[in-house]
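A.B. asks: Got a predicted model here, sequence first, then my questions.
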Amino acid sequence: MKLIRNIAFPFVPVYYAVTSLRNKLYDFGIKKSKSYDFPVICVGNLSVGGTGKTPMIEYLIRLLKDDCKVATLSRGYKRKTKGFQLANEFSTAESLGDEPFQFYNKFKNDILVAVDSDRINGINELKKLENPPNVVLLDDAFQHRKVKAGLNILLTTYHNPYFSDFVLPTGNLREPRSGAKRADIIIVTKCPNSLGEAEKREFVKQISPKENQHVFFSSISYSEFIFSSENKRKLDTETNFTLVTGIANASPLVSFLNEKNLKFEHLNFKDHHEFSAQDILALEKKELIVTTEKDFMRLKQHEALKTKLFYLPITVAIDKEIEINKLIKDFTAC
């Protein structure tokens, strides 16, 4: 893969030019963006994935759900349905996509969960509801510039920051680094717990934020327990299991499990992997499967895995939590 990306380097200027032109057309108002008179928060990134958008959306849900009527709106990547879909008791990972289905499973009594590849139409459909939301969280919509969110939150990982990356196809950026200027809040995700203040200051220098931009650092917190549909078990007591991941970057999870000296084999699939019948047959032979919450949403429908399938929840811990919470709550004004 690295060789192919290096060979593709001559195409980088072409991709750069096309995405830059698109952004300029929006910047100059030639292509139109729609803004709204109620709070719309966009969570996204410049890279192709793996920056922690899902746990960040969940962080915002937990922060706002008690005071605001919150809706999440995603495109529903790899779902089998078309158009606008509002999650309900009959929804599945196939009808919504794995991440929206995860939101629905965790917060269905507190929020609305919708998917639509056309974000403007999705917002319009949400506002037509009898009890519409007063805050909309756009999941992975930083490049969806037809909607002008009132607050843009940009995520970039500590170990692969956007300022050290290149655009596709050689690098992982969906658009040039200059796109970060559109962000109101930049969060450096997946930071090591040992990250010191001096290192943070150096990182901020590399970002070189504008005066109106706020930079925060976050880390992943893993649960002490693994959960099935009906049960939970202490992670530390599991001495031998199979780790199944279908996410963009499983390295932090693998490192966490290794640091706990747990013994496991790792079946590492590509992001949003669609598990085949052959995959399921292979997994049925495993004694205990630990997976991510996102992968659990796709695997739990298989009855043969029910007693052996567990997921490890994660949450986001953000430095200066009071400050970022105030910025978000002041914006929503619920």
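C.D. replies: Ah, there it is. Numbers count the residues shown, from 1 in each chain.
A.B. asks: Going by C-alpha atoms from here, please, whenever you check contacts or count neighbours.
C.D. replies: Noted.
A.B. asks: quick one, helices of the stretch 51-200 of the chain?
C.D. replies: For the stretch 51-200 of the chain, helices defined by DSSP state H, counting those that start in this stretch occupy the ranges 53-64, 93-96, 98-107, 119-127, 197-207.
A.B. asks: want to try TSV for those, with distance to residue 223 and mean neighbour count as columns?
C.D. replies: Supplementary listing: the helices of the stretch 51-200 of the chain in TSV, determined by distance: least, CA to CA, whole Å; neighbours: other CA atoms under 10 Å:
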stretch	distance to residue 223	mean neighbour count
helix 53-64	13	18
helix 93-96	23	22
helix 98-107	15	21
helix 119-127	33	18
helix 197-207	26	13
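A.B. asks: does residue 265 sit in a helix, a strand or a coil?
C.D. replies: strand (DSSP: H, G, I helix; E, B strand; the rest coil).
A.B. asks: on that earlier part again, how about the helices of the stretch 51-200 of the chain in TSV, adding distance to residue 314?
C.D. replies: Formatted as TSV, the helices of the stretch 51-200 of the chain follow (distance: least, CA to CA, whole Å):
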stretch	distance to residue 314
helix 53-64	7
helix 93-96	19
helix 98-107	12
helix 119-127	27
helix 197-207	23
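A.B. asks: Next one: residue 109 from residue 65, what distance?
C.D. replies: Going from residue 109 to residue 65 by CA to CA, to the nearest Å gives 10 Å.
A.B. asks: Those two: who's more crowded?
C.D. replies: Under the neighbour definition other CA atoms under 10 Å, residue 109 and residue 65 were set side by side, and residue 65 has more, 16 against 8.
A.B. asks: gap between the residue lying closest to that one once chain neighbours are set aside and residue 206?
C.D. replies: Spatially, and ignoring its direct neighbours in sequence, residue 65 is nearest to residue 110 (6.3 Å; CA to CA, 6 or more residues apart in numbering). Relative to residue 206, residue 110 is positioned 39 Å away (criterion: CA to CA).
A.B. asks: nearest to residue 151, of the helices of the stretch 51-200 of the chain?
C.D. replies: Closest to residue 151 of the helices of the stretch 51-200 of the chain, according to CA to CA: helix 53-64, at 12.4 Å.
A.B. asks: In three-state terms, how would the nearest residue to residue 190 once chain neighbours are set aside be classified?
C.D. replies: Leaving aside its chain neighbours, residue 190 sits nearest to residue 219 (4.6 Å; criterion: CA to CA, 6+ apart). For residue 219, the assignment made with three-state DSSP gives strand.
A.B. asks: Any idea how many residues pack against residue 219?
C.D. replies: Other residues near residue 219 come to 20 when the count uses other CA under 10 Å.
A.B. asks: A further structure is provided below for comparison with the first:
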Amino acid sequence: MTFALQLLLRPFSWLYAAVLAVRNWLYDRGWKPTTAFVQVPVLSVGNLRVGGTGKTPHVAWLVAWLQARGQQPALLSRGYGRRTRGYRLTTALDSAATVGDEPWQQFGQFGGTVAVAVSENRVAGIGQLLAEVPAPTAVVLDDAYQHRRVRPAVNILLTEQQRPFYADFVLPAGRLRESRAGAARADAVIITKCAPDLSAATRATITAQVRRYARPEVPVLFSAYDYGPAVPVPGTAAGRIAAPEGGSEVLLLTGIAQPAPLLAHLAAAGYRVAHHACFADHHAFTPAEIVALAAQCQPGQGVLTTQKDAARLQEPALAASVADLPVFYIPITVRFLADGEARLASLLDPYFPLPAVG
């Protein structure tokens, strides 16, 4: 967006921000109802910006941490992009179309060991999750920072190093869902997609900027991505060729908000991307698009994609199109920089104490 266009849109941003500020004020004063769940801790992961801050891998980190503490976590999201409505508990019979690409990815990632549910109404969704057998001992809300009807025990705010909320503006002049002041609700702020070697001086500068909006006692943490080796996507022809490695010429298929970090990783690893089929976030791939991609694929080449996109490629309607296409996804895990993991654990420890020994 050009600076001139941004200036023209600023008045609309101010109006939108004012409406949201009134909404938040009503919640803060208790004039709009909120629900706190005393049965189990509710942990919320979200952002101020529209799309692409790394919520899904951070939610996965949080779920794995809870499991390591002996907890039985459950995941609840709205289920963006699904073709169903209401509460739905994910089963092996579902797909990205019925629960959304991210919940379907999460269900597969944890092998069915974690209850993954979707519901537009998070209050009702949590209530229904707690009625499941066995009941979860913790509920993680994915992308619920603006869902004020639920009052979480811990509210985790994510923001990208390259696109921090403190340098952005409210829609439509920028990409913020609400004003920067919304950071004051966070119990922890995580700067995501950082360079692994981010210096202490740069971390201090970013922390000072965050402190202008977040509460002074709130920890400001930093995380980076670790990329794993290519994994075959089920239902495709990935088993017919060796998984692409650095130095290989590949095709790339993405339907995510920010493909730049993945492209940077592939370039650093020595991959040569011959063709990049780039689509919008949560894009529902069509058979025609897959056929067009296959036409670009030369013998011996593999197609790389993200784990979220792989979830959508497993739609039954695409089965015939992807069956002869060798598709692999690049897994992502979160790694905290410096003492970030220990500081986040100390924030969560009071809600999930380790059982006494002896």
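C.D. replies: Alright, I've got the coordinates. These numbers come from a predicted model, not from an experiment.
A.B. asks: Kindly state which residue of structure 2 is aligned to the residue nearest to residue 65 of structure 1.
C.D. replies: With TM-score structural alignment as the criterion, the equivalent of residue 110 of structure 1 in structure 2 is residue 113.
A.B. asks: on that earlier part again, what residues are up against the residue nearest to residue 190 of structure 1?
C.D. replies: 189-193, 316-318 (CA atoms under 8 Å, 6 or more residues apart in numbering).
A.B. asks: what do you get for residue 168 of structure 1?
C.D. replies: 12, 15, 174-175 are the contacts of residue 168 of structure 1 under CA under 8 Å, 6+ apart.
A.B. asks: Out of those residues, the closest to residue 24 of structure 1 would be?
C.D. replies: Ranked by distance to residue 24 of structure 1 (CA to CA), those are led by residue 175 at 11.8 Å.
A.B. asks: Residue 289 of structure 1 against residue 243, yeah?
C.D. replies: Yes - under the criterion of CA atoms under 8 Å, residue 289 of structure 1 makes contact with residue 243 at 5.9 Å.
A.B. asks: Isn't residue 79 of structure 2 up against residue 97?
C.D. replies: No - Residue 79 of structure 2 is beyond contact range of residue 97, at 9.4 Å (criterion: CA under 8 Å).
A.B. asks: count of neighbours near residue 326 of structure 1?
C.D. replies: Using other CA under 10 Å, residue 326 of structure 1 has 11 other residues around it.
A.B. asks: corresponding residue for it in structure 2?
C.D. replies: With TM-score structural alignment as the criterion, residue 326 of structure 1 matches residue 346.
A.B. asks: What strand or helix carries its match?
C.D. replies: helix 340-348 (DSSP states H and E).
A.B. asks: Which positions within that helix qualify as buried?
C.D. replies: Within helix 340-348 of structure 2, the residues that count as buried by 16 or more other CA atoms under 10 Å are 340, 343-344, 348.
A.B. asks: do stretch 149-166 of structure 1 as well
C.D. replies: Residues of stretch 149-166 of structure 1 classed as buried under the neighbour-count rule (16+ other CA under 10 Å) are 149-158, 160-163, 165-166.
A.B. asks: okay, it sits on what stretch of structure 2?
C.D. replies: The aligned range for stretch 149-166 of structure 1 in structure 2 is 152-169, by TM-score structural alignment.
A.B. asks: Check what contacts the matching stretch and list those residues.
C.D. replies: Applying CA under 8 Å, 6+ apart, the external contacts of stretch 152-169 of structure 2 come out as 13, 36-37, 41-49, 53-55, 145, 174-176, 179-180, 183, 185-194, 209-210, 213, 348.
A.B. asks: State the distance from the residue nearest the centre of structure 1 to residue 42 of structure 1.
C.D. replies: Note on structure 1: the residue nearest the mean C-alpha position is residue 53, at 2.1 Å, using CA atoms, centre = their mean. Distance of residue 53 of structure 1 to residue 42 of structure 1, computed by CA to CA: 10 Å.
A.B. asks: Which residues are in contact with each of these two?
C.D. replies: Counting by CA under 8 Å, 6+ apart, the residues touching both residue 53 of structure 1 and residue 42 are 139-140.
A.B. asks: Residue 232 of structure 2 -> structure 1?
C.D. replies: So, by TM-score structural alignment, residue 232 of structure 2 is matched to residue 227.
A.B. asks: Residue in structure 1 paired with residue 49 of structure 2?
C.D. replies: Aligned by TM-score structural alignment, residue 49 of structure 2 pairs with residue 47 of structure 1.
A.B. asks: Might you report the residue contacts of its match?
C.D. replies: With contact taken as CA under 8 Å, 6+ apart, residue 47 of structure 1 is in contact with 156, 162, 172-175.
A.B. asks: and which of those residues is nearest residue 122 of structure 1?
C.D. replies: residue 174 (22.9 Å).
A.B. asks: For that closest one, grab the count of nearby residues.
C.D. replies: Residue 174 of structure 1: 21 surrounding residues under other CA under 10 Å.
A.B. asks: That one: what's it in contact with?
C.D. replies: 19, 46-48, 167-168.
A.B. asks: By residue count, which helix of structure 1 is the longest?
C.D. replies: Taking DSSP state H as the criterion, structure 1 has its longest helix at helix 12-27.
A.B. asks: what about it, how far off from structure 2?
C.D. replies: In the superposition against structure 2, helix 12-27 of structure 1 averages 0.6 Å from its aligned positions (mean CA distance after the TM-score superposition for structure 1).
A.B. asks: about what we covered before: number of residues surrounding the match of residue 110 of structure 1?
C.D. replies: Using other CA under 10 Å, residue 113 of structure 2 is surrounded by 13 other residues.
A.B. asks: Now do it against residue 67 of structure 2, distance only.
C.D. replies: 10 Å.
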